[in-house]
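*Asks:* Only the shape, not the letters, is given here:
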């Protein structure tokens, strides 16, 4: 099924967009940041933007990515927001970085719900929900055609065979390019044995802080190049019930390894296909690079994994107060 996902996030609001900027509320504070997708005109006047913004990001004229924040008196450099879904409560620390980010991508809340629901279903021994709640904003997932199970199915790292309906398991979830860990927290909150991989030590430390703020524990933290990690996991014969990928367009590994999305994504997906359990499993792929569509993501994933039981793909977006929809990346996710 193709569609848009717009999550409900009480501590976040997209107030206005336009002229390549966005005005957002995170908890009680309002930020103003560049947004290359906001090609239209603002709905609110400049004076209103200035009045509302507690922090405004000023791009460095010598850099397309870096800059600095101009803060209103009383605006803290760090603060906390909460995200609630069913009986899951995640608390995350925000901060103003030199790359304009604040520590979370609120549009990913739709995927946090999906991860939580599927991990809970696995842990209870049931099948995946017919109406997967993480997709509620865009409707239920629809069955895919020509269901196929990749070859090479075998036992997991704990010696158990592939998951099937009616079997209670502790789901094993792998979060790659995991940043500050919203998806890792969702999996952990649902009872999953969660592995969090990112090549930047500082953001892994940040993710650990978010785990502690959320009253969770037990996440396995890995500071390493994501592709190198999955290659080693393949050699070890390990298996996971859920894999989450949120790759950047370009990045550097912990030891200087170069990541270029278009060059490396197929190898990454092929490795992940060998790690994912053949039944009772799910995958989430996010793409933020402008110009990369959800259809592209679907084609690449299906080539590596085969046809799934259910699938959904489309855009992640939020709508501002004037009704303008801002696309914030594409996603593809499946269950099998």
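*Replies:* Good, I have the coordinates. None of these values were measured; they are calculated from a predicted model.

*Asks:* drop to CA atoms for contacts and neighbour counts, all remaining ones
*Replies:* Noted.

*Asks:* Spell out the residue ranges of the helices in the stretch 1-150 of the chain.
*Replies:* Assigned by DSSP state H, counting those that start in this stretch, the helices in the stretch 1-150 of the chain fall at 46-52, 109-124.

*Asks:* Return the list of helices and strands in contact with the last one.
*Replies:* In this case it means helix 109-124. On a contact count with 3 or more C-alpha pairs under 8 Å, 6 or more residues apart in numbering; DSSP states H and E, helix 109-124 meets helix 182-189.

*Asks:* what does stretch 169-181 contact?
*Replies:* 103-104, 119, 122-125, 163, 183-184, 187, 191-199, 203-204, 206-208, 210, 226, 239-248 (C-alpha atoms under 8 Å, 6 or more residues apart in numbering).

*Asks:* Sort out for me which of those residues are in strands.
*Replies:* Among the contacts of stretch 169-181, DSSP state E puts 193-198, 242-245 in strands.

*Asks:* got TSV for these, with distance to residue 283 too?
*Replies:* Converted to TSV, these look like this (distance: C-alpha to C-alpha, whole Å):
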residue	distance to residue 283
193	16
194	14
195	14
196	15
197	16
198	18
242	6
243	5
244	6
245	8
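
*Asks:* now the residues you listed in TSV, with neighbour count and distance to residue 330?
*Replies:* Compiled in TSV, the ones in strands among the contacts of stretch 169-181 are given as follows (neighbours: other C-alpha atoms under 10 Å; distance: C-alpha to C-alpha, whole Å):
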residue	neighbour count	distance to residue 330
193	20	27
194	27	24
195	21	23
196	26	22
197	27	21
198	25	21
242	27	19
243	25	17
244	23	14
245	22	12
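
*Asks:* putting a second one here so we can go through both:
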């Protein structure tokens, strides 16, 4: 199943191909590498040339931005009632993954349709797009966990930009598995759990993370802190070669087995490409949702 983020106004994937994508972030045009965009595109056109910045990969790893026009250090974009800080980083990212809006909408609908308290846990929470979406939708508490102090600080800025300072959002810098295990010992539970684990990573104290070796362990640990009346469970992944069927199978053998009153679905998330009326694939998702 394919889910496409079609409700953006401040973001647009103008074109993609030849291993790159051309994007509009409000009124700023960026050109970035994209390993999925392997089809042909006319990158010699005026649109591709008239950019504010281009990210060039280095053969030694990493890369750098080539700024063609003056850019502010950061600017903001809106998605519905939410506002986010955007800034080109040294690793080609901008601090936001716009395709995740399809998951924000899905979680917001679930929270708004719930007639009881909803506590949400966001793991590998990055700059907090999902955190702000869940909080804005009425979650009674959102716990935001990430190993990077810098990303957590960025998320706090997004909280302020979205005027959610008076909502209950807890920001935690920690290794996610250790945090989940401590929550189990503390007896804390959540109605909604989401995670966006990297392929590889390190916790704040050097803890190693490898997706294919630890994802099932983490989902199983999260199952121990899922409320007896859960609302949703979501796993995102950008790991190349990792099938959405794997996520479907993991959730079916863990969450669905414990809570058969729900359903599991999985598939791709993507962005509409304006110029060619195509879809840019942007990772996979697996979801468990309580039946209506």
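*Replies:* Everything's here; your move. Keep in mind that this is a model prediction, so the values were computed, not measured.

*Asks:* if we can go back for a sec, point out the most buried one among the helices of the stretch 1-150 of structure 1.
*Replies:* Sort the helices of the stretch 1-150 of structure 1 by mean neighbour count, taking mean count of other C-alpha atoms under 10 Å, and helix 109-124 sits at the top with a mean of 24.

*Asks:* Show me how far that helix is from its chain's centre.
*Replies:* Once both centres are worked out by C-alpha atoms, centre = their mean, to the nearest Å, helix 109-124 of structure 1 turns out to sit 13 Å from its chain's centre.

*Asks:* For the stretch 201-336 of structure 1, which segments count as helices?
*Replies:* 201-213, 226-236, 261-275, 294-305.

*Asks:* Please tabulate those in TSV and include distance to residue 45 of structure 1 as additional columns.
*Replies:* Formatted as TSV, the helices of the stretch 201-336 of structure 1 follow (distance: least, C-alpha to C-alpha, whole Å):
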stretch	distance to residue 45 of structure 1
helix 201-213	36
helix 226-236	43
helix 261-275	38
helix 294-305	34
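
*Asks:* Show me the residue at the heart of structure 2, geometrically.
*Replies:* Centroid-nearest residue in structure 2, with C-alpha atoms, centre = their mean: residue 100, separated by 5.1 Å.

*Asks:* what's the spacing between it and residue 129 of structure 2?
*Replies:* Taking C-alpha to C-alpha, to the nearest Å as the measure, residue 100 of structure 2 falls 8 Å from residue 129 of structure 2.

*Asks:* and what of residue 196 of structure 2?
*Replies:* Relative to residue 129 of structure 2, and taking C-alpha to C-alpha, residue 196 of structure 2 is found at 11 Å.

*Asks:* likewise residue 26 of structure 2?
*Replies:* Taking C-alpha to C-alpha, one finds residue 26 of structure 2 at 17 Å from residue 129 of structure 2.

*Asks:* Go ahead and confirm residue 32 of structure 1 touches residue 23.
*Replies:* Yes - counting by C-alpha atoms under 8 Å, residue 23 is a contact partner of residue 32 of structure 1 at 4.7 Å.

*Asks:* quick one: common contacting residues for the two?
*Replies:* Shared contacts of residue 32 of structure 1 and residue 23, counting by C-alpha under 8 Å, 6+ apart, come down to 49, 53.

*Asks:* picking up where we left off before, out of the ones in strands among the contacts of stretch 169-181 of structure 1, flag the one nearest to residue 279 of structure 1.
*Replies:* Residue 279 of structure 1 has its nearest neighbour among these in residue 242, at 10.6 Å by C-alpha to C-alpha.

*Asks:* Next up, the contacts around the closest one.
*Replies:* 171-174, 276, 281-283.

*Asks:* Test my guess that residue 310 of structure 1 contacts residue 142.
*Replies:* Yes - taking C-alpha under 8 Å as the definition, residue 310 of structure 1 is a contact partner of residue 142 at 5.7 Å.

*Asks:* And these two? Which one has more around it.
*Replies:* residue 310 (20 against 14; other C-alpha atoms under 10 Å).

*Asks:* Can you verify my assumption that residue 232 of structure 2 contacts residue 191?
*Replies:* Yes - in this structure, residue 232 of structure 2 is within contact of residue 191 by C-alpha under 8 Å, at 6.8 Å.

*Asks:* Now which residue in structure 2 aligns to residue 115 of structure 1?
*Replies:* Matched by TM-score structural alignment, residue 115 of structure 1 corresponds to residue 107 in structure 2.

*Asks:* Against the centre of structure 1, work out the most remote residue.
*Replies:* residue 47 (34.0 Å).

*Asks:* Disregarding flanking residues, what is the spatial nearest neighbour of residue 158 of structure 2?
*Replies:* Distances taken as C-alpha to C-alpha, 6 or more residues apart in numbering put residue 84 closest to residue 158 of structure 2, at 5.2 Å, once the chain neighbours are dropped.

*Asks:* In structure 2, what residue corresponds to residue 98 of structure 1?
*Replies:* In structure 2, residue 98 of structure 1 lands on residue 90 (TM-score structural alignment).

*Asks:* For residue 304 of structure 1, see how far away residue 263 of structure 1 is.
*Replies:* Residue 263 of structure 1 is 15 Å from residue 304 of structure 1, by C-alpha to C-alpha.

*Asks:* Compare those two (neighbour count), which wins?
*Replies:* residue 304 (18 against 11).
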